[in-house]
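Undergrad: prediction below, plus the sequence it came from.
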Amino acid sequence: MNTELFIATRYLRSKKRKFFSLSTAIAIGGIFVGVAALLITLSMMNGFQNELRRRILGGTPHIIVRKYFNEPVANYEELVTKLSKHQFVKALAPFVIQKSIVRFKKRMDGVVLKGVNAELEKGITEIEHKMISGIFDLEGGCVLGVELAHNLMASVGDTLIIASPFGDRLGLFPRAKKLILKGIFDFGYYDYNSTIVYMDLKDIQSLY
């Protein structure tokens, strides 16, 4: 018998009888319950953190390349070609993000437009696997989150109006574009589901 086990056995057993005393049993039970509760709480917190990280990263690239002061990258095609040759780059895709307003019938909401190349975006985010209605097709259309679709009371096949805060060349009217709602996604993240609208990169470039 090793030293630790010998000391533990002598301490746990009463002097008169060879069994645990009541006070010792209560103490051990309290320690057991406390440690178990701590382990369960830590496991739940770690699981929640991992799930939240997975949901957020599911719709966000690991690295974003920008110019200073968020200025547009004029020669982004050359940058894409150059970065794609790097040995540690698995996938990349150009994008444009702008704030805008989406309207369906008499309902409207402020949104964040994300203009992407649909085929390239599939290699960056999990958007293709998060569709709960319709498909991830941006040709002449757009996709948006389940919460935003609920707020607008819009369904797949409806025609939405995307309005830019910037005016036309004369500055008299805001630029607007009609797009067909091709699909609805659910990332399990309310802020993302209620604000993001995916549209084709060329369509958003024509608005901004």
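TA: Nice, I can see it.
Undergrad: C-alpha only now, for contacts and for neighbours.
TA: Fine.
Undergrad: mind listing the helices for this protein?
TA: 3-12, 22-58, 76-84, 118-121, 146-152, 190-195, 201-207 (DSSP state H).
Undergrad: how far out from the middle of the chain is the last one?
TA: Read it as helix 201-207. Mean C-alpha position of helix 201-207 versus that of the full chain (CA atoms, centre = their mean, to the nearest Å) differs by 23 Å.
Undergrad: which of the residues in it are buried?
TA: Leu201, Asp203, Ile204, Leu207 (16 or more other CA atoms under 10 Å).
Undergrad: burial count for Ser43?
TA: 12 (other CA atoms under 10 Å).
Undergrad: try Ala8
TA: 10.
Undergrad: how about the one residue sitting closest to the centre of the chain, nearest residue that isn't a chain neighbour?
TA: Central residue of the chain (CA atoms, centre = their mean): Ile56, 2.7 Å from the mean position. Computed as CA to CA, 6 or more residues apart in numbering, the closest residue to Ile56 that is not its neighbour in sequence is Tyr189, at 7.2 Å.
Undergrad: next up, a structure to set beside the first:
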Amino acid sequence: MTGFFNRFEWQIAGRYIRSRRREGVISLIAWASFLGIMIGVATLIIVMAVMNGFRADLLERILGVGGHAVVRPYGGAFQSQSAVVDRLVQLNGVQRLTPVLEAQVMVSVGTTARGAILRGVDKARIPELPVLTDNKVLGDLSRVGQIESAAPGLAIGQRMAEIYGLEIGMPISLIAPKGAKTPFGTAPRVRQYSVESIFEVGLSDYDATFIYTDMDTVSALTGTSKDMAALEIVVVQPDKIQDLRPAIDQAVGEAGWVRDWQQTNAALSGALKVERNVMFLILTMILLVASLNIVSGLVMLVKDKSRDIAILRTMGMKRGAVLRIFFITGASIGVVGTLVGVIVGVVFCQNIEAIRQLITTLTGTELFPSEIYFLNELPAKIIVEDVVMVAGLSLALSFLSTLYPSWRAASLAPVEVLRND
């Protein structure tokens, strides 16, 4: 290779990198540095990919229930809901819009009563609602809502079914918070329904709280108008919801107010980000320790090769050439370690579920049990920018760690070294 690093410098650096019996300690440190960098890079990539996967999976579950943005009417009801809907569905980037009539109710089964959230959508949209179709455990979604000659059907969460001991076809009573006015005073609004579907989102609070049916059923129970329904918006790119906010706000105008998922889940999103950054800093220490091994290894190499350096200097080699030789020696360990670490990390992430199952089989202990983490498989999402950042950090630390030993080698006085040898 010619240019800034000539072939002669590469040859000498290559000899220094290769192990010899009398340089066993130096070779051991070089191998430790290589393994440290490789393990550090691979671990960083794996941990960040798993945390990205957890974040994406968690947000997908949460956003699957409430959409990416919600438009609620001012004054309790839209003056012209259809006009607002028409403007929103025409926006570039909006994938789906669903009117949802929501109300707080009391669930009563036998002697057990607890609060819940009743959500109603158009009857025709129920079989197409992702939160139900993607997470259905039991039942028939076509029977959810108003049914002729039968009690209206409900879709309830798996956790709620366990709390009340409910199964498909069993009766369930809902009580509205506002009673109905009668000649004899206010009477409680109580209706009996039938459990027709059971779903499991994977989040305990959601599965224990949410009930789905059609909008007519919610309106009949609570006495609220369909014009009071909120508009839940699903966009193509949830992470870029802020780019769409001006257009959404303009389409809604004075008819209502908008709240996106980043505002609703700001605390959760912030906590996940902080946890990810802290984990990144902790694991970076592995790379730092490996880089310090490069420093100590090169310092020992300089001391061991001081006579060779002195002879080369007396033969006319310049200080810059000596500096470059030791820079190549240390940087090569960093480059190879980083490259192998990236390969190991990416391959591990792509096969992480198979590796998890293998570890479970060998140890007899299940990693990330599904009943606790609500995961069918361990998620790992590789982001190219993260891999580049980890590789760049590793290379930067490796290159910086070579500067002091290289400068020390270049600063040796040939006459003094040969005189004291």
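TA: Received, thanks. Note that this is a predicted model, so its numbers are computed, not measured.
Undergrad: hang on, the earlier thing: would you check how far apart the residue nearest to Ile56 of structure 1 and Lys122 of structure 1 are?
TA: 19 Å (CA to CA, to the nearest Å).
Undergrad: who has more neighbours, the two?
TA: Lys122 (17 against 14).
Undergrad: that one touches Glu128, doesn't it?
TA: Yes - using CA atoms under 8 Å, Lys122 of structure 1 is in contact with Glu128, at 6.2 Å.
Undergrad: about what we covered before: among the helices of structure 1, which comes closest to Val96 of structure 1?
TA: Among the helices of structure 1, the nearest to Val96 of structure 1 by CA to CA is helix 201-207 (6.9 Å).
Undergrad: what range does the closest one cover in structure 2?
TA: Here helix 201-207 of structure 1 aligns to structure 2 at residues 215-221, judged by TM-score structural alignment.
Undergrad: please apply the same query to stretch 92-103 of structure 1.
TA: The aligned range for stretch 92-103 of structure 1 in structure 2 is 97-108, by TM-score structural alignment.
Undergrad: now that stretch on structure 1. Mean distance?
TA: Superposing on structure 1 places stretch 97-108 of structure 2 at an average distance of 1.3 Å from its equivalents, by mean CA distance after the TM-score superposition for structure 1.
Undergrad: distance from that stretch to the middle of the chain?
TA: 29 Å.
Undergrad: next one: stretch 199-207 of structure 1
TA: 22 Å.
Undergrad: if you count contacts, what does whichever strand or helix holds Arg245 of structure 2 end up packed against?
TA: Taking DSSP states H and E as the definition, one finds Arg245 of structure 2 inside helix 241-252. With contacts defined as 3 or more CA pairs under 8 Å, 6 or more residues apart in numbering; DSSP states H and E, helix 241-252 of structure 2 has these neighbours: helix 81-89, strand 256-260.
Undergrad: what residues sit buried inside the first one?
TA: Of the residues in helix 81-89 of structure 2, those buried by neighbour count under the rule 16+ other CA under 10 Å are Gln81, Val84, Val85, Leu88, Val89.
Undergrad: about what we covered before: what comes up buried for the helix holding Arg245 of structure 2?
TA: Of all the residues in helix 241-252 of structure 2, those buried under the rule 16+ other CA under 10 Å are Ile241, Leu244, Ile248, Asp249, Ala251, Val252.
Undergrad: equivalent range in structure 1 for that helix?
TA: Going by TM-score structural alignment: helix 241-252 of structure 2 matches no residues.
Undergrad: what angle sits between that helix and strand 256-260?
TA: Here helix 241-252 of structure 2 runs at an angle of 170 degrees relative to strand 256-260 (axes from the mean of the first three to the mean of the last three CA atoms, to 10 degrees).
Undergrad: which residues does helix 241-252 of structure 2 contact?
TA: Applying CA atoms under 8 Å, 6 or more residues apart in numbering, the contact partners of helix 241-252 of structure 2 are His68, Val71, Val84, Arg87, Leu88, Leu91, Gly93, Val235, Trp257, Val258, Asp260.
Undergrad: from those, which two are the most distant?
TA: So, the contacts of helix 241-252 of structure 2 by CA to CA: farthest apart are Gly93 and Trp257, at 19.1 Å.
Undergrad: the more surrounded of these two?
TA: Using other CA under 10 Å as the criterion, Gly93 of structure 2 and Trp257 rank with Gly93 on top: 17 against 14.
Undergrad: just the strands in the stretch 151-300 of structure 2 please.
TA: Taking DSSP state E, counting those that start in this stretch, the strands of the stretch 151-300 of structure 2 run over residues 171-182, 185-199, 210-214, 230-235, 256-260.
Undergrad: quick check: buried residues in the second one?
TA: Of all the residues in strand 185-199 of structure 2, those buried under the rule 16+ other CA under 10 Å are Arg189, Val190, Tyr193, Ser194, Val195, Glu196, Ser197, Ile198, Phe199.
Undergrad: the third one too?
TA: Going by neighbour count (16+ other CA under 10 Å), the buried part of strand 210-214 of structure 2 is Phe210, Ile211, Tyr212, Thr213, Asp214.
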